[in-house]
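Trainee: I'll drop the sequence and a predicted model, then ask my questions.
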Amino acid sequence: MSIDYRGIKKLANQFAILQRAQFSGRLDVASETEKQPWSFYCYLGRIVYATGGPHAVRRWRRNLACYWSEVEITALVTKVTEAEVWDYQALCLLADSDASKLPQIKAMIKSIVVEAVLDIAQMPNITCRIGSQKPLDTQLALIGIGEVFKEMQQNWQRWQGAGLGQYSPNLAPILRQPERLRSRIPTAHYQLLKTLLNGKQTLRDVAKQMKREVAIIAKFLAPYLQDGIIELVEISDLPAPVRPTIPSVPATLAVAPLIACLDDSPSICQEMEQILMGAGYRFIAIQDPLRALTTLLTRKPDLIFLDLVMPETNGYEICSKLRKTSLFRNTPIVILTGNDGIIDRVRAKIVGASDFLGKPVESKTVLEATRKHLAQAQTISA
């Protein structure tokens, strides 16, 4: 396993935006390589809970087992009725039954969140979407973004130091050559490992059963893995006690307005992407002005942010060309510039620009302009 630093930076930036906006609701994170998305429930910019991903049930049961017996867990899940966030509902029931358990529940939730973030860090090409702006009814924990990423990084460094940096802790160890292992370790250790290394439990599961950090278990097993005595295999998640509802992209998000930003500056495009996608819009960045018209005609955005000064052309020329096509005659076009002068504003109006926005861009002004012009465009088309 290796961390995709672009992906984790993207996730960290997304959380930073939500933190500044004091967002309450659900953030969905998807990866090209995983069918099941992760969902992070937030309240006023802090994380309340995380679920989803490839091993959501295993993760929940494993962390719960640190504090409660299997009998207690089985009794608890029989009371669960909610489908989408059944695991969180179970924790709420647990807290309601005994308020003294709240510190353990909070510790468990933090562990679950850190695990989820570490799993996402290994995924290529993640996408983040606002799935809902309705928070959970109860907030059992409020976890700061900074502490989550700090602990995730520490866990990753320990895992990498164990010598299995190219593997995921969600893989299951299976004993392939028992006799070779028997000859290399004490009998008592062999009997224990023979029971645990059955290909049905992940490295994380094994570590919890042995009451050790997963990095310590990984370091112990690394030589036997390299010698082919042990193999790491993929396994599926455990069945959920309630058939979970996979958080889907809401209808309003599936048809969310597509916003285009034409700017030759990668940093401006990245900043605009974080602002707009963080607010639930779809986004496309165009950095090559020579290909702008072709891309815009193909994608048909609902609103266009257009840089004023670009190599080989300028925002006025592109805006004028767009207004001459029937497709973009009424599309909102907002000019971006660092020169907020009266002459520039007049010229922008002459070529048909809808608005003028100064640089550096700010989240509040970008979103206000976006909402304003999309609403006006909708009124015109109605």
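Mentor: Thanks, I have the structure now.

Trainee: CA atoms for contacts and neighbours, from now on please.
Mentor: Noted.

Trainee: all helices for the stretch 151-300 of the chain, in order.
Mentor: 178-182, 187-196, 203-209, 214-226, 251-254, 266-278, 292-299 (DSSP state H, counting those that start in this stretch).

Trainee: Ok, which of those helices comes nearest Ser39?
Mentor: Checking the helices of the stretch 151-300 of the chain against Ser39 by Cα to Cα gives helix 266-278 as the closest, at 14.4 Å.

Trainee: try it against this one:
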Amino acid sequence: MVASAEHPIDLILSELGRYAQDKFTGKVTINLTAQKQWVLYLSIGRLVWAMGGKHPVRRWRRHLLKHCPQINPGQMSLRQNDLTECWDYNILVLLVRRQLSQTDPVLSTIQGIVGEVVFDILQNASLIPRATSAIPAISIQEAPGVRPSHLGVLQNSVLELEGIVDKVQRQWQQWEAAGLKSISPNVAPVINSLAELEEETSPMVYKNLVTLITGKRTLRDLAWMMKQDTIDVTRSLVPYIQQRIIGLHSLPDLPTPSFLTPPSNTVTLPQERRRPTPTPPPKSVHKALIACVDDSPQTRQVMEEIFTEAGYGFLPIADSLNALPLLIQYKPQLIFLDLVMPIANGYELCAQIRRVAQLENTPVIILTGRDGIVDRVRAKMVGANDFMSKPIDAERILKTVQRFVETIR
């Protein structure tokens, strides 16, 4: 255990530098007070994996969807002996070994997760006072030889410790220079006053903020959905935060995935080299099953939040080529189609749906960022029932669903 009267951030940087120089292999646990703990896994002085902190599950899921959108975390099952402390790293190793993902997207997932963990360590360390002789501000424990997975370490996945620390330190300095030192990227913004926000913003900005800021997404979640840097998103909200139009509150982590042991003694992940077939979606006793065909993981996540919260069953489909068999299999009561998708677009898929007897009367709604009269006419010509523009507005979506679901009952 290491304890010092140095400022915590200086001590952490010093110790990490020593581990790199000594080419340490094993597990390093960093404790900042009893409630805050992070774990780094090193291999010959280089960083292999990092975990702990505020939102380990949310963080893992966000980066997996960002870099490996073809992988659905909800469709995974593991053998009992794979449910180790680093189940998240184990899954990434399995994705590569089973050729369910290319190596580069998995490495990008690891880099993104590790970067966030190191950032959170530096931010939290900077916010606590220098240690006293009675109460050490920080403790660091090491366990030589410990690996993040019994499956080994992914080839070419190790990161130069000093390089990643230098990069994240620059990010933290930019965050601090922007006046964001006391704002954690893990907090969730919430709109305190819709009237004041509408008064202070343009109609388009107001619509986007109301759609995105639900109180259930962290600043990092929003940045991912908006495809922007977290610092840029947070900086843009600061004026409204200062006026108390937007507040910030703590958000719990997502539930730990429930990995069930499959009947056979094998690891079950999405089908290798085949189009994925989702497990039957949860169906409400009282409400309809809604399908959404969209290649954007962000859009599917937003739609899932809207429908599951309202009590509807939800069927997300990422691959337009695989959409028709799944729609026939599950027979949803309402279908949302993205207009712009690779290979088969919304118009083409809608025309195919109308040629299937089981789906010919199922309401279809086209979703698009385009909202021209030509697009609306073409949508009607291929049999679409409605045409809705993005960004997604939860209230409008639910009103539309209620209208069509009531119609078909």
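Mentor: Cool, the structure landed. Quantities reported herein were computed from a predicted structural model and do not represent experimental measurements.

Trainee: What's the separation between the equivalent of Thr127 of structure 1 over in structure 2 and Arg46 of structure 2?
Mentor: Aligned counterpart of Thr127 of structure 1 in structure 2: Ser139 (TM-score structural alignment). For Ser139 of structure 2, the distance to Arg46 of structure 2 equals 21 Å [Cα to Cα, to the nearest Å].

Trainee: and if you look at His63 of structure 2?
Mentor: Distance from His63 of structure 2 to Arg46 of structure 2, by Cα to Cα: 21 Å.

Trainee: So for structure 1, the centremost residue is which one?
Mentor: Centroid-nearest residue in structure 1, with Cα atoms, centre = their mean: Val29, separated by 3.3 Å.

Trainee: which ones are touching Val190 of structure 2?
Mentor: Val190 of structure 2 sits next to 213-215, 246-249 when contact means Cα atoms under 8 Å, 6 or more residues apart in numbering.

Trainee: returning to that earlier point: wait, isn't the match of Thr127 of structure 1 in contact with Leu32?
Mentor: Yes - at 6.9 Å, Ser139 of structure 2 counts as touching Leu32 under the criterion of Cα atoms under 8 Å.

Trainee: Tell me where the stretch 1-150 of structure 2 has strands.
Mentor: Chain-ordered strands for the stretch 1-150 of structure 2, with DSSP state E, counting those that start in this stretch as the definition, fall at 26-32, 36-43, 46-52, 139-144.

Trainee: follow-up on the earlier one: what's the residue nearest to the centre of structure 1 aligned with over in structure 2?
Mentor: Going residue by residue (TM-score structural alignment), Val29 of structure 1 aligns to Ile30.

Trainee: With neighbour numbers in mind, choose between Ser139 and Arg46 of structure 2.
Mentor: The residue with more neighbours, out of Ser139 of structure 2 and Arg46, is Arg46; 23 against 19, by other Cα atoms under 10 Å.

Trainee: how deep is Ser202 of structure 2 tucked in, by neighbour count?
Mentor: Counted with other Cα under 10 Å, Ser202 of structure 2 comes out at 10.

Trainee: Quick one: map it onto structure 1.
Mentor: Residue pairing (TM-score structural alignment): Ser202 of structure 2 is matched to Pro186 of structure 1.

Trainee: Would you mind measuring from its match to Arg243 of structure 1?
Mentor: Counting by Cα to Cα, the gap from Pro186 of structure 1 to Arg243 of structure 1 is 44 Å.

Trainee: And Arg182 of structure 1, by the same measure?
Mentor: Between Arg182 of structure 1 and Arg243 of structure 1 the distance is 42 Å, computed by Cα to Cα.

Trainee: Of the two, give the one with the bigger neighbour count.
Mentor: Taking other Cα under 10 Å, Arg182 of structure 1 and Arg243 do not tie; Arg182 has more neighbours (16 against 12).

Trainee: nearest residue to that one other than its sequence neighbours?
Mentor: Tyr190 (5.8 Å; Cα to Cα, 6 or more residues apart in numbering).

Trainee: rewinding a little: got a list of what the residue nearest to the centre of structure 1 touches?
Mentor: So Val29 of structure 1 contacts 37-39, 126-129 (Cα under 8 Å, 6+ apart).

Trainee: what's the counterpart of Phe283 of structure 1 in structure 2?
Mentor: Match for Phe283 of structure 1 (TM-score structural alignment): no aligned residue.

Trainee: got the buried residues for stretch 68-76 of structure 2?
Mentor: 68-73, 75-76 (16 or more other Cα atoms under 10 Å).

Trainee: And that stretch, end to end?
Mentor: Its first and final residues considered, stretch 68-76 of structure 2 spans 14 Å by Cα to Cα.

Trainee: buried set for the helix or strand Gln36 of structure 1 falls within?
Mentor: Taking DSSP states H and E as the definition, one finds Gln36 of structure 1 inside strand 34-43. By 16+ other Cα under 10 Å, the buried positions in strand 34-43 of structure 1 come out as 36-43.

Trainee: Then stretch 227-244 of structure 2?
Mentor: Of the residues in stretch 227-244 of structure 2, those buried by neighbour count under the rule 16+ other Cα under 10 Å are 230-231, 233-234, 237-238, 240-241.
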